[in-house]
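Peer 1: coords below, sequence missing:
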């Protein structure tokens, strides 16, 4: 049995005529009659009886008509759903992000624009640091992520470069350093610092320590915390200073000041990373939006 058997049957049942169904479907009458006969043989029941006023459904035919309509409706719905998913306008997209990347600007604008253009996509956002995101993408627990990348991507990955940040000095509000403007690296010597443990993101940690060493600065790290939120809370408590992503300027915490360092710069390139061979139309739709990010107003 094929779907055309059901379509022919429904047309004949609704129009009560093989001739009328033939004209409606643009199929010859003998072909329709043969398909109806094949259907009845396959079912083992007579679906129509002839009357002077045309074809009439038998009790079996009445019951079969309701089920046939339901089957075709479900097939049509499945076809529409498959098309929407294949077009990237429906489905699920799992995206990781480093929290400070989403405070404002391109990332938040891109997410907002995507939700507006693909409202039937279930967008799942998961805050993670960069190494966690790369591991989750490789394991296919994430479709992609906004990462600060240092060094080469793992094999099989691709990325869309987005923007670049640098580091800024965060000091307790009551600290006198930097109240008159930018400072130099040499002025930071002797300050107690709060930093990430190296294992959180070794590549970034090493880049930061190396940049400081190039300016003759050895950080006196008194305390470690695994997130910038925790680091800034310790700065606010007066525990020490910190070198953090300048993106944090967008959400300055109470009792913390940000100070520029005029001779110390650490490139923080933000990229959207994903598996190059993904086959996910929803992800591709998002990548296309990011690639054309000039149209996404921060």
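Peer 2: Great, that's in hand. This structure is a prediction, so every number in the text was calculated from the model and none was measured.
Peer 1: alpha carbons only for contacts and neighbour counts from here, please
Peer 2: Noted.
Peer 1: Need the single longest helix in the protein, by residues.
Peer 2: For the chain, the helix with the greatest residue count under DSSP state H is helix 59-86.
Peer 1: Now the element after that helix, going C-ward?
Peer 2: The helix or strand immediately downstream of helix 59-86 is strand 90-97, counting by DSSP states H and E.
Peer 1: So what touches that next one?
Peer 2: Applying Cα atoms under 8 Å, 6 or more residues apart in numbering, the contact partners of strand 90-97 are 81, 84-85, 118-130, 133, 141-147, 282-283.
Peer 1: Tell me how many other residues surround residue 110.
Peer 2: By the criterion of other Cα atoms under 10 Å, residue 110 has 20 neighbours.
Peer 1: what does the one 3 residues further on give?
Peer 2: The number of residues packed around residue 113, counting by other Cα under 10 Å, is 17.
Peer 1: pretty sure it is touching residue 297, no?
Peer 2: No. Under the criterion of Cα atoms under 8 Å, residue 113 makes no contact with residue 297, lying 9.3 Å away.
Peer 1: List the contacts of the residue lying closest to residue 237 once chain neighbours are set aside.
Peer 2: Distance criterion Cα to Cα, 6 or more residues apart in numbering; nearest residue to residue 237, sequence neighbours excluded, is residue 172 at 7.3 Å. Contacts for residue 172 (Cα under 8 Å, 6+ apart) come out as 235-238, 240-241, 255-257.
Peer 1: how about a cut-off of 10 Å?
Peer 2: Shown in contact with residue 172 (Cα atoms under 10 Å, 6 or more residues apart in numbering): 232-242, 254-258.
Peer 1: Find the helix or strand that the closest residue to residue 69 other than its chain neighbours is a member of.
Peer 2: Leaving aside its sequence neighbours, residue 69 sits nearest to residue 10 (Cα to Cα, 6+ apart; 7.3 Å). Assigned by DSSP H and E, residue 10 belongs to helix 3-15.
Peer 1: now the helix or strand following that helix and helix 3-15, what's the angle there?
Peer 2: Going down the chain from helix 3-15, the next helix or strand is helix 18-25, by DSSP H and E. Computed by axes from the mean of the first three to the mean of the last three Cα atoms, to 10 degrees, the angle separating helix 18-25 from helix 3-15 equals 120 degrees.
Peer 1: one more structure, for comparison:
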């Protein structure tokens, strides 16, 4: 059984549809379906129950989910160690959301490299992709936002998490554009910078923030971006009100380039958490995790 075949099966386990699983594997759905049939031909049994919508693994294949994940993880660790010799044991790969990569990760990385003889690679992606990188062992530690009242979904005992710092999502605008913005709001129009619904902060915006807004206001999304850094720049330019992590906005708030508009508009309580898989970690990863969870390398709690 090839490692990539196991990863294909894991993608199906972690996805709601076959199309989503194909996207995780960076394949078109027809190409992904052909590869699944190749795996089935190799093992001599059907692995998908195609009578169901959406298509899922057969009960007999699904019963081996934990074993498939363990074997894939072990093979990946072995491949890395054989391919890189001792280098891999001294390298740590972080996957973090874009805002965390900009505002928080640099301090964490510096603290770790100052204390340990390791090399760090930082991969920046959206929330779900970071989690996928962690589960597929393409990242050793993930740095993710989570809502204070909603725990992260874990895959059984495969993943552990640790809260690092509070980092609320706050409404900000450039002070020179505040009067214009407030005049438009009094006229019943709320101009905002939005996030696509399929990304984490887009889901927060639609599910958590919008229900708290004055229902008499017409919400006008003047610009949409998946990047919080871009949302920050849009707000600085006067395009509208942006909700961004406080850690990202802190410098502009300190210099007066931005002002906060809470409690006039709601903020969202969030925190930054570190996650790692619980098995197959190198000694360097274990040491870095101890530093993160001990508090010495943790970012300061952001004062909301």
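Peer 2: That came through, no problem. All figures in this text were calculated on a predicted structure; none of them were measured in a lab.
Peer 1: ok so, going back, and the contacts of strand 90-97 of the first structure, which of them are in strands?
Peer 2: With DSSP state E as the criterion, strands contain 120-127, 144-147 from among the contacts of strand 90-97 of the first structure.
Peer 1: Quick check: of the residues you listed, which lies closest to residue 290 of the first structure?
Peer 2: If you rank these by distance to residue 290 of the first structure using Cα to Cα, residue 146 comes first, at 11.0 Å.
Peer 1: any idea how far residue 97 of the first structure is from the closest one?
Peer 2: Residue 146 of the first structure sits 5 Å away from residue 97 of the first structure, taking Cα to Cα, to the nearest Å as the criterion.
Peer 1: Tell me the counterpart of the residue nearest to residue 69 of the first structure in the second structure.
Peer 2: Aligned counterpart of residue 10 of the first structure in the second structure: none (TM-score structural alignment).
Peer 1: Residue 10 of the first structure and residue 278 of the first structure, how far apart?
Peer 2: 41 Å.
Peer 1: equivalent range in the second structure for stretch 126-138 of the first structure?
Peer 2: Residues 123-135 of the second structure are matched to stretch 126-138 of the first structure when aligned by TM-score structural alignment.
Peer 1: and the matching stretch, how far from the chain's centre?
Peer 2: With Cα atoms, centre = their mean, to the nearest Å as the basis, stretch 123-135 of the second structure stands 5 Å off its chain's centre.
Peer 1: Now for residue 230 of the first structure, how many residues are close by?
Peer 2: Neighbours of residue 230 of the first structure under the rule other Cα under 10 Å: 15.
Peer 1: Touching, it and residue 224? I think so.
Peer 2: Yes. Using Cα atoms under 10 Å, residue 230 of the first structure and residue 224 qualify as a contacting pair, with a distance of 9.1 Å.
Peer 1: which neighbours do these two share?
Peer 2: 194-196.
Peer 1: Looking at these, spot the one nearest residue 3 of the first structure.
Peer 2: Closest to residue 3 of the first structure out of those is residue 196 (62.3 Å), distances taken as Cα to Cα.
Peer 1: okay, how far is it across stretch 192-202 of the second structure, tip to tip?
Peer 2: From its first residue to its last, stretch 192-202 of the second structure covers 12 Å (Cα to Cα).
Peer 1: So which bits of it are buried?
Peer 2: Neighbour-count burial for stretch 192-202 of the second structure flags 192-195, 199-202 (criterion: 16 or more other Cα atoms under 10 Å).
Peer 1: Against which helices or strands is the longest helix of the first structure packed?
Peer 2: On a contact count with 3 or more Cα pairs under 10 Å, 6 or more residues apart in numbering; DSSP states H and E, helix 59-86 of the first structure meets helix 3-15, helix 29-43, strand 48-51, strand 54-57, strand 90-97, strand 120-127, helix 281-291.
Peer 1: quick one: the first one to chain centroid distance?
Peer 2: Translated: helix 3-15 of the first structure. Relative to its chain's centre, helix 3-15 of the first structure lies at 43 Å (Cα atoms, centre = their mean).
Peer 1: For that helix, which helices and strands make contact with it?
Peer 2: helix 18-25, helix 29-43, strand 48-51, strand 54-57, helix 59-86.
Peer 1: Show me which residues of that helix are buried.
Peer 2: Neighbour counts over helix 3-15 of the first structure (16+ other Cα under 10 Å) mark 5-13 as buried.
Peer 1: List the residues that contact residue 131 of the second structure.
Peer 2: Going by Cα under 10 Å, 6+ apart, residue 131 of the second structure touches 95-97, 125, 137-139, 141-144, 154, 159, 275-276.
Peer 1: Same check on residue 271 of the first structure?
Peer 2: Neighbouring residues of residue 271 of the first structure by Cα under 10 Å, 6+ apart: 145-149, 158-164, 290.
Peer 1: Separate out the buried members of the residues you listed.
Peer 2: Using 16+ other Cα under 10 Å, the buried ones in those are 145-149, 158-162, 290.
Peer 1: Residue 296 of the first structure: what's it in contact with?
Peer 2: Applying Cα under 10 Å, 6+ apart to residue 296 of the first structure gives the contacts 105-114, 289-290.
Peer 1: Filter these down to the buried ones, ChimeraX style.
Peer 2: Applying 16+ other Cα under 10 Å to the contacts of residue 296 of the first structure, the buried members can be selected in ChimeraX as follows:
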select :106,107,108,109,110,111,113,114,289,290
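Peer 1: List only those of the contacts of residue 172 of the first structure flagged as buried.
Peer 2: Here, 16+ other Cα under 10 Å leaves 232-236, 238-242, 255-258 buried among these.
Peer 1: could these go into JSON lines alongside secondary structure and distance to residue 38 of the first structure?
Peer 2: Below are those laid out as JSON lines (DSSP: H, G, I helix; E, B strand; the rest coil; distance: Cα to Cα, whole Å):
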{"residue": "232", "secondary structure": "helix", "distance to residue 38 of the first structure": "76"}
{"residue": "233", "secondary structure": "helix", "distance to residue 38 of the first structure": "77"}
{"residue": "234", "secondary structure": "helix", "distance to residue 38 of the first structure": "79"}
{"residue": "235", "secondary structure": "helix", "distance to residue 38 of the first structure": "81"}
{"residue": "236", "secondary structure": "helix", "distance to residue 38 of the first structure": "81"}
{"residue": "238", "secondary structure": "coil", "distance to residue 38 of the first structure": "85"}
{"residue": "239", "secondary structure": "coil", "distance to residue 38 of the first structure": "85"}
{"residue": "240", "secondary structure": "coil", "distance to residue 38 of the first structure": "85"}
{"residue": "241", "secondary structure": "strand", "distance to residue 38 of the first structure": "83"}
{"residue": "242", "secondary structure": "strand", "distance to residue 38 of the first structure": "80"}
{"residue": "255", "secondary structure": "coil", "distance to residue 38 of the first structure": "82"}
{"residue": "256", "secondary structure": "strand", "distance to residue 38 of the first structure": "81"}
{"residue": "257", "secondary structure": "strand", "distance to residue 38 of the first structure": "82"}
{"residue": "258", "secondary structure": "strand", "distance to residue 38 of the first structure": "80"}
